[in-house]
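Visitor: Turn this into a structure:
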Amino acid sequence: MSTTTTTASLRERLIGAWKLVSYVEQPVDGSAPFYPFGETPQGIIMYTPDGFMSAQLCHAQRTPFASGDWFKGTPEEYEAEASSYIAYTGPFHVDEELQSLTHSMFISLFPNWKGQTQPRVVKIEGDYLYLGTASPIQSQGKTVNSALKWKRASAA
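Guide: Below is the predicted model of the structure:
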């Protein structure tokens, strides 16, 4: 499906898989922006035709557990694992008139998000999807706005 079709609805244009290009957090206090997962993060976000979405984002360089067993990590390994990965999934909703998008978190690695519905700032330009938080969130001890750039994934 071409993402340049202007007659397609926002919902139709979202459907599919997108690869993460960049993830930047801008503190509302005006201090320097930062990259929570480095300047080359990895991630996929998918929107299905039946109304579900799933997002997985991480730092590109993650250290494997020494034990090789995900239930036998050290406290430091678990801390590094959880602080270098974001994952959530659930229904998504589009308001075509307002051109708005929300993500409802049915499951989330960050337990505080479970059950939340979060509005997103959304824009699609060609093969790029731009998502942002609609209101500031807490990250690394600061109040920030998040900006994520995604590129439509192609079948390999």
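Visitor: For the rest of this, base every contact and every neighbour count on C-alpha atoms.
Guide: Will do.
Visitor: Please, where are all the strands along the chain?
Guide: Ranges of strands within the chain are 16-27, 42-47, 52-58, 85-95, 100-104, 107-108, 117-125, 128-133, 137-139, 142-152, based on DSSP state E.
Visitor: quick one: the spatially most central residue of the chain from T74, how far?
Guide: The centre of the chain sits closest to A55, judged by CA atoms, centre = their mean, with a distance of 5.2 Å. A55 is 26 Å from T74, where distance means CA to CA, to the nearest Å.
Visitor: Please provide the structure for the following sequence as well, for comparison with the first:
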Amino acid sequence: MKKYMSVLTISAMFATLPLAHAAAEPMSTLAGTWQLTAADTLYRDGHRVHGFGDNPQGRMMVDSQGRYAIEIYRVETTNFVSGNKATGTPTELRDAMLRNSVHYGQVVLDPVHHKIVFDVERAVYPNWEGKRQVRDYTLTGDRLSYQVPASATGDGTIAISEWQRIHD
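Guide: Reported below is the predicted structural model:
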């Protein structure tokens, strides 16, 4: 009986791993530092707005093992009047939370299905931690774009992030 449980345990472990290596793109494809060029929101009626303001700032860094860190910020903000984040007003705290998207973990490309998969380890928004985010992507040379599906945003919009690789 113990033998069978081991086989079942091993099978279950494989089911939870990231995409199969055969379908995954080598991480050298994404490895490097990327600068955010757009963080937009696409509405159901087709109009597109800047989801993080007119001049969003951000970086994505991916190492050769697929470990990543992403930081996206809306530049326009107001400082906390108290000068102490522990005593911020509800409005200041809400603005601070909504002005960024920050997370890190593992990333894999699935070029067969045109999916980029983020396995989030830690995030400013705690609901993402330990979750898998699957996005449609396009990668053309040093330009990467991916879209958060409407079902994940919860409001019917599609979030679009666009990146440009930075060369030394």
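Visitor: between the strands of the first structure, which one is nearest to F65 of the first structure?
Guide: strand 85-95 (14.7 Å; CA to CA).
Visitor: the inter-axis angle of that closest one versus strand 42-47?
Guide: 30 degrees (axes from the mean of the first three to the mean of the last three CA atoms, to 10 degrees).
Visitor: In the second structure, which residue range corresponds to strand 85-95 of the first structure?
Guide: Using TM-score structural alignment, strand 85-95 of the first structure lines up with residues 100-110 of the second structure.
Visitor: mind listing what K151 of the first structure touches?
Guide: K151 of the first structure makes contact with W18, K19, L20, V21, D127, Y128, L129, according to CA atoms under 8 Å, 6 or more residues apart in numbering.
Visitor: rewinding a little: to which residue of the second structure is the residue nearest to the centre of the first structure aligned?
Guide: In the second structure, A55 of the first structure lands on I70 (TM-score structural alignment).
Visitor: ok, how many other residues are close to the spatially closest residue to that match that is not a sequence neighbour?
Guide: With CA to CA, 6 or more residues apart in numbering as the criterion, I70 of the second structure has its nearest non-adjacent residue at 4.4 Å, and that residue is M60. Other residues lying near M60 of the second structure total 22 when counted by other CA atoms under 10 Å.
Visitor: what residues are up against M60 of the second structure?
Guide: T33, W34, Q35, L36, Y68, A69, I70, E71.
Visitor: Between those residues, which sits nearest R132 of the second structure?
Guide: Of the contacts of M60 of the second structure, the one sitting nearest to R132 of the second structure (CA to CA) turns out to be Y68, at 13.5 Å.
Visitor: can I assume the closest one is in contact with Y104?
Guide: Yes. Using CA atoms under 8 Å, Y68 of the second structure is in contact with Y104, at 5.5 Å.
Visitor: So the two - more neighbours on which side?
Guide: Neighbours per residue, other CA under 10 Å: of Y68 of the second structure and Y104, the larger number sits with Y68, 24 against 21.
Visitor: Packing partners of the longest helix anywhere in the second structure?
Guide: With secondary structure taken from DSSP state H, the second structure has its longest helix at helix 2-15. On a contact count with 3 or more CA pairs under 8 Å, 6 or more residues apart in numbering; DSSP states H and E, helix 2-15 of the second structure meets no helix or strand.
Visitor: Tally up the residues packed near G88 of the second structure, please.
Guide: G88 of the second structure has 16 neighbours, counted by other CA under 10 Å.
Visitor: Tell me who's in contact with A82 of the first structure.
Guide: Here A82 of the first structure is in contact with L109 (CA under 8 Å, 6+ apart).
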